[in-house]
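K.L.:
below are the sequence and a predicted model for it; my questions follow.
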Amino acid sequence: MNTIDDLLKVLTLDKTDSHTFSGFSKTIGSPNVFGGQVLAQALHAAYQTVPKERVVHSLHSYFLLPGDLTIPISYRVNEMRNGGSFSTRRVTAVQNDQTIFILAASFHKREDGHEHQESINTDIKQPEELMSWNEMLEQFGDFLPNKMKAFLSIERPVDFKPVEIMNSMEQKDLPAVEDVWFKLRGNAGNLDLDVKQQILTYISDYNILTAALKPNASKAHFGNTQMASLDHSMWFFRDFDFDDWMLFSAKSPSTSGARGFATGNIFTRDGKLIASVAQEGLMRPKTR
């Protein structure tokens, strides 16, 4: 995948019956299915069963088993509630008769109400001052560990520009924050809100656990730490467009017991808060 069109083909599921859907997978460099893909596909499945005037405002999920990249994933949607203002759906993802993922999502009819939001950090570098993952690979590829080089070599429909690059060679502990600018590749105009939310859900599983790894960067890095998403929650606040760079600003309150916890806010470049994310992930030191 290297454009938004490629991503949309992955996120759009085949309909098996009114409440069952099937999807295929694309690697992002891991031997298992990317968590963000399962999240976004499950949200797509749920959206097919709710009234058109309702949009997702929150989702909560658990990753139960690693997904197999070579086998289609079946998504079963259960209608848990259809109220006057809210609809709730439960989605179960299955491979080989085993449940690998579960999601609960709530949808709300559009209403007007009070407004406030947290502000974007204006003291960080802008995207034009930073290197993308592709540029990092081109400039430093010969010096990167093989696993990191292979990960960065995968074609993606999203460009990422971290504000601070974590260098495992420095063996230096860093603050528990991770700010990353991101932008879709290709024409992202004229997308419906439900599609934009599915894409944002896909992207939200990138980078967030880096904030939980940084405070132990003097001894821990991606090469010697087993990392995997355990759960993932999102809250969606406002409509938006993918016409410019957006900022994913994450921080980690705690890491312990081989698990790391991080939260994040997603902003448009002009400072509109679009969504918030929370995730706990496995962060197990490898013994060999």
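P.N.:
That came in fine, so what should we check first? Residues are numbered from 1 along each chain as shown.
K.L.:
C-alpha from now on. contacts and neighbour counts both.
P.N.:
Will do.
K.L.:
ok, residue 284 touching residue 223?
P.N.:
No. Residue 284 is beyond contact range of residue 223, at 11.3 Å (criterion: CA atoms under 8 Å).
K.L.:
these two: who's more crowded?
P.N.:
A direct count of neighbours by other CA atoms under 10 Å for residue 284 and residue 223 places residue 284 higher, at 17 against 14.
K.L.:
structure two is appended below for comparative analysis:
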Amino acid sequence: MTNPAERLVDLLDLEQIEVNIFRGASPQESLQRVFGGQVAGQALVAAGRTVESDRPVHSLHAYFLRPGIPGVPIVYQVERVRDGRSFTTRRVTAVQQGKTIFNLTASFHHPEEGGIEHQLPPHHVPHPDTLPKLADEIREHLGALPEALERMARRQPFDIRYVNRLRWTPEELKGSDPRSAVWMRAVGPLGDDPLIHTCALTYASDMTLLDAVRIPVEPLWGMRGFDMASLDHAMWFHRPFRADEWFLYDQESPIAHGGRGLARGRIYDVEGRLLVSVVQEGLFRPYPAKPSRSAQPARQSEPTPEN
């Protein structure tokens, strides 16, 4: 398979190895850890495969407990917590090399009619067709994509277009609000299984949400001053959608403090209907400053901190 959208569908197609146990592939990537959106999407597939198809997922709450190891399969163990008349609840534990790396609780709801109806409208933004692709915008600034980014762009299953042009200098960042917005859609068809579209969007929801935390501090692409990691993730699914059609991901960060940053996202379709709400907290640790050439190495008798 050469199409990144097809590879994403294949990544979400878990192998069932027991009644409530599934195994997911973890591609060998040149990354320090498995992408969190992959683990969340696969865990939601595992949960959904144990629920009747007439009950779509309406919410999930998850914690990233340990970094996943690229190239090592992940086993997903599903606990059937409750099967009610209207709601179904599943708990999923992701295990890699005998250790729990992630857990997720998902709730599924049989659709109902009536009740209160309202939503916050989206901000007015340009149509995605008028905006440059992310890779093209980076090429325009750098002249060419670095080899690592070029490989990532070829494997990227989503077309990403930032509503505002990327900022590259401290002067451009000065006074920036902690907000970001991107248009996204899968780069190819994802088939007709609604669960796959839900899990593909869950995958995508972890890709840019923490941008809102970083925007006032550093450029989104280029040299990073922080080691970032997702800590927890929550989503509420309001309406049916297709992840291979354009959706607007409107993001904001109400606070960053104590090494953690909180981000909230609202996902709309091109008609302005609110599809999904997202909240995530991330860990932000500054990279240690490189010692100057004149700095002397530490004596062997001095202890070295592990973390």
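P.N.:
Everything's here; your move. All values derive from a computational prediction rather than experimental measurement.
K.L.:
before we move on, the earlier item: what is in contact with residue 284 and residue 223 of the first structure at once?
P.N.:
Applying CA atoms under 8 Å, 6 or more residues apart in numbering, one finds that no residue jointly contacts residue 284 of the first structure and residue 223.
K.L.:
residue 94 of the second structure -> the first structure?
P.N.:
Counting by TM-score structural alignment, residue 94 of the second structure lines up with residue 93 in the first structure.
K.L.:
in space, what's closest to that match - neighbours in sequence excluded?
P.N.:
Nearest-residue entry for residue 93 of the first structure: residue 75, 4.6 Å, with adjacent residues in sequence omitted and distances by CA to CA, 6 or more residues apart in numbering.
K.L.:
check which helix or strand covers the spatially closest residue to residue 203 of the first structure that is not a sequence neighbour.
P.N.:
Nearest residue to residue 203 of the first structure in three dimensions, chain neighbours excluded: residue 36, at 6.4 Å (CA to CA, 6+ apart). Element membership of residue 36 of the first structure [criterion: DSSP states H and E] is helix 35-47.
K.L.:
what packs against that helix?
P.N.:
Contacts defined by 3 or more CA pairs under 8 Å, 6 or more residues apart in numbering; DSSP states H and E place helix 35-47 of the first structure against helix 4-11, strand 20-23, strand 73-82, strand 86-95, strand 98-109, helix 193-203.
K.L.:
what's the angle from that helix to strand 98-109?
P.N.:
With axes from the mean of the first three to the mean of the last three CA atoms, to 10 degrees defining the directions, helix 35-47 of the first structure sits at 60 degrees from strand 98-109.
K.L.:
any idea of the angle helix 35-47 of the first structure forms with strand 86-95?
P.N.:
130 degrees.
K.L.:
give me the mean deviation of helix 35-47 of the first structure from the second structure.
P.N.:
Helix 35-47 of the first structure, aligned to the second structure and superposed, deviates on average by 0.4 Å (mean CA distance after the TM-score superposition for the first structure).
K.L.:
whichever helix or strand comes after that helix vs the second structure, average distance?
P.N.:
Using DSSP H and E, the helix or strand that follows helix 35-47 of the first structure in sequence is strand 54-63. Its aligned residues in the second structure lie a mean 0.5 Å from strand 54-63 of the first structure after superposition (mean CA distance after the TM-score superposition for the first structure).
K.L.:
now the angle between strand 98-109 and strand 54-63 of the first structure, please.
P.N.:
Strand 54-63 of the first structure runs at 150 degrees relative to strand 98-109, counting by the same axes, to 10 degrees.
K.L.:
contacting residues around strand 54-63 of the first structure?
P.N.:
35, 39, 86-87, 100-110, 193-194, 229-237.
K.L.:
buried subset of the residues you listed as a ChimeraX selection?
P.N.:
A single ChimeraX command selects the buried members of the contacts of strand 54-63 of the first structure (16 or more other CA atoms under 10 Å):
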select :35,39,86,87,100,101,102,103,104,105,106,107,108,194,229,230,231,232,233,234,235,236
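K.L.:
quick check: the helix holding residue 36 of the first structure aligns to which part of the second structure?
P.N.:
Using TM-score structural alignment, helix 35-47 of the first structure pairs with 36-48 in the second structure.
K.L.:
do stretch 256-266 of the first structure as well
P.N.:
Against the second structure, stretch 256-266 of the first structure falls on residues 257-267 (TM-score structural alignment).
K.L.:
neighbours of the residue nearest to residue 93 of the first structure, how many?
P.N.:
Residue 75 of the first structure has 31 nearby residues by other CA under 10 Å.
K.L.:
from what I see, it and residue 43 are in contact.
P.N.:
No. Residue 75 of the first structure is beyond contact range of residue 43, at 9.8 Å (criterion: CA under 8 Å).
K.L.:
what do the two both touch?
P.N.:
Common neighbours of residue 75 of the first structure and residue 43 (CA under 8 Å, 6+ apart) do not exist.
K.L.:
chain neighbours aside, what residue packs nearest to residue 167 of the second structure?
P.N.:
For residue 167 of the second structure, ignoring the flanking residues on the chain, the nearest one in space by CA to CA, 6+ apart is residue 219 at 5.8 Å.
K.L.:
run the chain-centre distance for stretch 44-58 of the second structure.
P.N.:
How far stretch 44-58 of the second structure lies from its chain's middle: 20 Å, per CA atoms, centre = their mean, to the nearest Å.
K.L.:
same check on stretch 257-272 of the first structure?
P.N.:
Taking the mean of its C-alpha atoms, stretch 257-272 of the first structure sits 10 Å from the chain's own mean (CA atoms, centre = their mean).
K.L.:
and the contacts of it?
P.N.:
For stretch 257-272 of the first structure, the external contacting residues (CA under 8 Å, 6+ apart) are 119-120, 208-209, 211-213, 240, 244-255, 273-285.
K.L.:
and the residues you listed, which of them are buried?
P.N.:
Among those, those classed as buried by 16+ other CA under 10 Å are 120, 208-209, 211-213, 240, 245-252, 255, 273-285.
K.L.:
among the residues you listed, name the ones in helices.
P.N.:
Per DSSP state H, helices hold the following members of those: 211, 212, 213.
K.L.:
how about those in a markdown table, adding distance to residue 185 of the first structure?
P.N.:
Listed next are those as a markdown table, based on distance: CA to CA, whole Å:
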| residue | distance to residue 185 of the first structure |
| --- | --- |
| 211 | 25 |
| 212 | 28 |
| 213 | 28 |
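K.L.:
tell me which of those residues is nearest to residue 151 of the first structure?
P.N.:
Checking those against residue 151 of the first structure with CA to CA, the nearest one is residue 213 at 17.4 Å.
K.L.:
thinking the closest one is in contact with residue 221, fair?
P.N.:
Yes. If you go by CA under 8 Å, residue 213 of the first structure and residue 221 touch, sitting 7.1 Å apart.
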